[in-house]
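Engineer: coordinates only, sequence not included:
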């Protein structure tokens, strides 16, 4: 009987790996959990479970499984690397950097960790260190497409468009199915205003990886820039299918509904955006505008105030509140909001004009 259990465990692990590789993460999880029930101390299975949870965007459980493995084998470099990936997604970049460095200390030739450390340094604006890490990763493995792509992002961040282009092309030459590089290439063309090329490459990215939420979102942005709003809406909806908690996709969807004067739909989508990301400043301000246009002024005031709680010097929210008080004939309150708006921006003409109107009236 013992042998049967052993075979069963190995079979489950093999099936878990196969399901993981083919992107069937829920199936992979079932097999991995079956192994875990039989033997919770198998570090290779714990590492895989962590990776599965990462793909399912359950970063806390990803971290927990890697911690379980490290309690058994403190030298397990991959666990530190995967934990760092999860912390990076959770937004704690400093902790991610610490874990990448630990992974590299344990395994200096860990090229994925070098490449991921590069993207963490990029997020912190430490571009020179990031470039060094990319180059180190590519020394260890010249075919590491992630590192070519990350190096491209670095070049782009420094305004070196030709160099970025070359990096993305190299990644695609090595692996034509690497969706991230197609998406990054598209972003480069979007920035220089070549919408047709951008569209072509985003289409390639989502064809290669249908669950690629960022690429769906950006493809929607290209359609919007082309004035093809229905297509843009479809892309944002696909982004939300791929990532149901994607605040930016709800925000962009809401903006289109707002521009089409579908105020109820706009308000609903801004609300969803805020539920996904309670610190989404622009969503509060924009939802305030939609509520005000829908005649729900008290709720609009609450939105503008929530916006100011998150960003006390948000010029549009200050101006919008000023406008409401102006309409209510509460002139001195309106003036104080306009003055606050003028103090924090030089780009808005409306608070200046409105303040001039007030001074004229007095």
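Structural biologist: Now that the structure is in, tell me what you want to look at. Just so you know, these numbers come straight off a predicted model, no measurement behind them.

Engineer: make it CA atoms for all contacts and neighbour counts henceforth
Structural biologist: Will do.

Engineer: Now the one helix or strand residue 181 maps to: buried residues?
Structural biologist: Residue 181 belongs to helix 179-191 when assigned by DSSP states H and E. Buried residues in helix 179-191, counted by 16 or more other CA atoms under 10 Å: 179-190.

Engineer: Going along the chain from that helix, find the next helix or strand for me.
Structural biologist: Moving toward the C-terminus from helix 179-191, the next helix or strand (DSSP H and E) is helix 195-208.

Engineer: tell me the angle that following helix makes with helix 179-191.
Structural biologist: On the basis of axes from the mean of the first three to the mean of the last three CA atoms, to 10 degrees, helix 195-208 is oriented at 160 degrees to helix 179-191.

Engineer: packing partners for the helix or strand just after helix 195-208?
Structural biologist: Next in sequence after helix 195-208, counting helices and strands by DSSP H and E, comes helix 213-225. Contact analysis of helix 213-225 by 3 or more CA pairs under 8 Å, 6 or more residues apart in numbering; DSSP states H and E lists helix 179-191, helix 195-208, helix 229-242 as its packing neighbours.

Engineer: between the buried residues of helix 179-191, which is closest to residue 82?
Structural biologist: residue 180 (19.0 Å; CA to CA).

Engineer: which residues does the closest one contact?
Structural biologist: Residues near residue 180 by CA atoms under 8 Å, 6 or more residues apart in numbering: 149, 205.

Engineer: Kindly report the same for residue 67.
Structural biologist: Contact analysis of residue 67 by CA under 8 Å, 6+ apart lists residue 79.

Engineer: What distance do you get for it to residue 324?
Structural biologist: 53 Å (CA to CA, to the nearest Å).

Engineer: want to throw the helices and strands packed on helix 213-225 into TSV with distance to residue 167?
Structural biologist: Putting the helices and strands packed on helix 213-225 into TSV (distance: least, CA to CA, whole Å) gives the following:
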stretch	distance to residue 167
helix 179-191	9
helix 195-208	15
helix 229-242	26
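
Engineer: want to compare, so here's the second one:
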């Protein structure tokens, strides 16, 4: 007995080790493909998000009742993602570890199920689990994190099945149907089945499997003995336990399906033609033949998983449009095979043989695939490999059943040959699984593999082009977008994205308009065209396009920001504010929208409100360094330097960028912390060595720190590279003036004026600085002329008016001095110095009048 237990434990350890070995190379993979949308971009999985959202939104974070929702209601799967993030952050490794562990659990549970409910020989159950553990069709479900929905649903599927079996008693005679011996197990099976459905929709099919297994296996003997000879009333009485269980399951399924339909807002998901071309065909024959062929195609993927791809849409499998299509032979072959299996089941029931293997194999193969078959509703894919994770259990059971039957008739040598063949198949599947895992390690590897596997698939070219675009490899991206359009000319998104890469506005506009010709409701094409026209000054048409972008994509946050910025540019501030608030209401989890609204509030003088939105942007996206910098600037403007510094430093923990370093350096400079300012500006200069502004800021800090020789050398170096740098000459003048070299300081200002700056304010300031230098050199007449030029260019310079008054005061022209002082006082009525100068002038005039 002990040896038997050890052997059983050894089998489970072998299965777990084999699963871990096959998928160990997937553990260091990235979050790729659908993982990005379901995890990285899904606000519901973030630690700060409400649990209520998980149970009211779809798998991708959209509201279930929304027209754009795919209606994939999988809250328990999303909950596992959220737990993953809470315990291990966004590190992909921990997501992969959980997936591999779940696959190990499913494999072990499948062997237990086969031992208890399928095979009499535990060796066949072990081989079934071995084949399942290494099947290459599982790589998408296990190596792709989104595939957790299929793996976890499969685990709950098996637990539901086992719990249901446990609730039914043993059939002791042919005169009575087994009764329900454990109500708790039956209730547990209902709850587990519901959980399976809440992980993935296909989980609900377990209830059909349970009822049929109950009727055709657990209650087979009494049903067969009474089906032909008993009256209907007697039959109903004998079968009442089975009927009660079936009615309970059926009623419960109707209730939870009604609740599911209510959550969907009473509508089915909307898919495009490229998602499922056959479902959009106007011809019934084409739809029927294509759907039938897709069944045989999926069966072939289970039998011979040689060609695997992450996406089978847009041209991968052409429609079957006529009876003469040779692919109909595959459909007929599958129909014959399934018919033969069904006939074997029926015959085994009639002759009262124990033949659970074929029945369970068919149930496990067919039922979980029904939701993906287009039989009851349109699905959003042509072929999806991860959908085959659950049906593959039935495939493995049927293959091993066939192996067992063959071994029983071929003799010793034949059994050996079959055993070697099965071993080779397991090795081949293991090798293929390991190779396929490499494909799922990164976005680039995945998308490149799609092009190598299905070069005629427009979708894989489009996905790879998106990756290239994100990687700034624009020429390669253009090539693959063009290829996608050649393969599928009605690919509106490829047309739109091609428009974003072209350098010519006319060409971009043409691409956007072509995308809208294909799909007039393409909200991103509307957005891009609206922005393009806005930049060209066509504001009326841009406004209409941006409004349409919001109407067809009410959860597209960028459209709200763009429309609001258009209104702000037109000084339509109330309308801009309304658009921002509407956007925040519809897109409450958009960090960029909160940040942009904060910028708008600062520009309109609502700084206190802006701070709250900057902070909300950071809460929604803890790595939103732009919002941190904006908040730092806002605090800096209120002289809250300590808080501003902390936000700048927090942004630097996210990334070391010039846009963060320069405001931090300015803060240090303005608060007299010159050494820290030098350190920050030097780092900024290393990151962006061609930036004149950064080198100039560094020179200014050196000058203020008393290191004038270094400042001079650095400033002259900037001038040698960019002779038109006016601020450089101003700094050079200040350095020379500080040393008392007024002639050189004056020369630097003259060289700055020779650049003829177009900004009148800058020219006025230069003339004012020149006047100051001349005054220091006691050249009062020339200084007066420089001040005069300054106020002609910028009449509101009170200091220049006062200095002109001072010169006239010194020269003894008191009337002129009084006029200039009074002009300055009008501009600066609170100036004590001006009032003192006027008082001095009054005393002098009284003294002169008294002396006369």
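Structural biologist: Received, thanks. The structure presented is a predicted model; accordingly, all values stated were derived computationally and were not measured.

Engineer: Any idea what the TM-score comes out to?
Structural biologist: In this superposition the chains share a TM-score of 0.77, using TM-score structural alignment, normalised by the length of the first structure; 341 aligned residues with a CA RMSD of 3.7 Å.

Engineer: hang on, the earlier thing: among the helices and strands packed on helix 213-225 of the first structure, which comes closest to residue 111 of the first structure?
Structural biologist: Closest approach to residue 111 of the first structure among those is made by helix 179-191 (18.0 Å; CA to CA).

Engineer: residues in the second structure matched by the closest one, start to end?
Structural biologist: Aligning helix 179-191 of the first structure against the second structure (TM-score structural alignment) gives residues 591-603.

Engineer: Kindly check the end-to-end length of stretch 153-171 of the first structure for me.
Structural biologist: 12 Å.

Engineer: how about it: buried residues?
Structural biologist: Buried residues in stretch 153-171 of the first structure (16+ other CA under 10 Å): 153-156, 161, 163-171.

Engineer: hmm, who's touching it?
Structural biologist: For stretch 153-171 of the first structure, contacts defined as CA under 8 Å, 6+ apart pick out 122, 127, 130-131, 143-146, 148-149, 151-152, 178, 181-182, 184-185, 188.

Engineer: And that stretch, how far out from the chain middle?
Structural biologist: Counting by CA atoms, centre = their mean, to the nearest Å, stretch 153-171 of the first structure is centred 20 Å from the centre of its parent chain.

Engineer: what's the answer for stretch 782-790 of the second structure, then?
Structural biologist: Mean-position distance between stretch 782-790 of the second structure and its chain equals 61 Å (CA atoms, centre = their mean).

Engineer: Where do the helices of the stretch 1-150 of the first structure begin and end?
Structural biologist: Taking DSSP state H, counting those that start in this stretch, the helices of the stretch 1-150 of the first structure run over residues 2-21, 25-38, 43-55, 59-72, 77-90, 93-106, 111-123, 127-140, 145-157.

Engineer: of all the buried residues of helix 179-191 of the first structure, which comes closest to residue 54 of the first structure?
Structural biologist: residue 180 (17.3 Å).

Engineer: Counterpart of residue 564 of the second structure over in the first structure?
Structural biologist: Using TM-score structural alignment, residue 564 of the second structure pairs with residue 152 in the first structure.

Engineer: where's residue 433 of the second structure, which helix or strand?
Structural biologist: Assigned by DSSP H and E, residue 433 of the second structure belongs to helix 391-439.

Engineer: and of the helices of the stretch 1-150 of the first structure, who's closest to residue 250 of the first structure?
Structural biologist: Closest among the helices of the stretch 1-150 of the first structure, using CA to CA: helix 77-90, at 19.3 Å.

Engineer: could you give the angle of the closest one to helix 43-55?
Structural biologist: Helix 77-90 of the first structure runs at 20 degrees relative to helix 43-55, counting by the same axes, to 10 degrees.

Engineer: buried sites along helix 77-90 of the first structure?
Structural biologist: Buried residues in helix 77-90 of the first structure, counting neighbours by 16+ other CA under 10 Å, are found at 77-88.

Engineer: elements contacting that helix?
Structural biologist: On a contact count with 3+ CA pairs under 8 Å, 6+ apart, helix 77-90 of the first structure meets helix 43-55, helix 59-72, helix 93-106, helix 111-123.

Engineer: now that helix, how far from the centre of its chain.
Structural biologist: 16 Å.

Engineer: I'd like to know how far residue 112 of the second structure sits from residue 162 of the second structure.
Structural biologist: Separation of residue 112 of the second structure from residue 162 of the second structure (CA to CA) stands at 9 Å.

Engineer: now do residue 699 of the second structure
Structural biologist: Applying CA to CA, the value for residue 699 of the second structure to residue 162 of the second structure is 77 Å.
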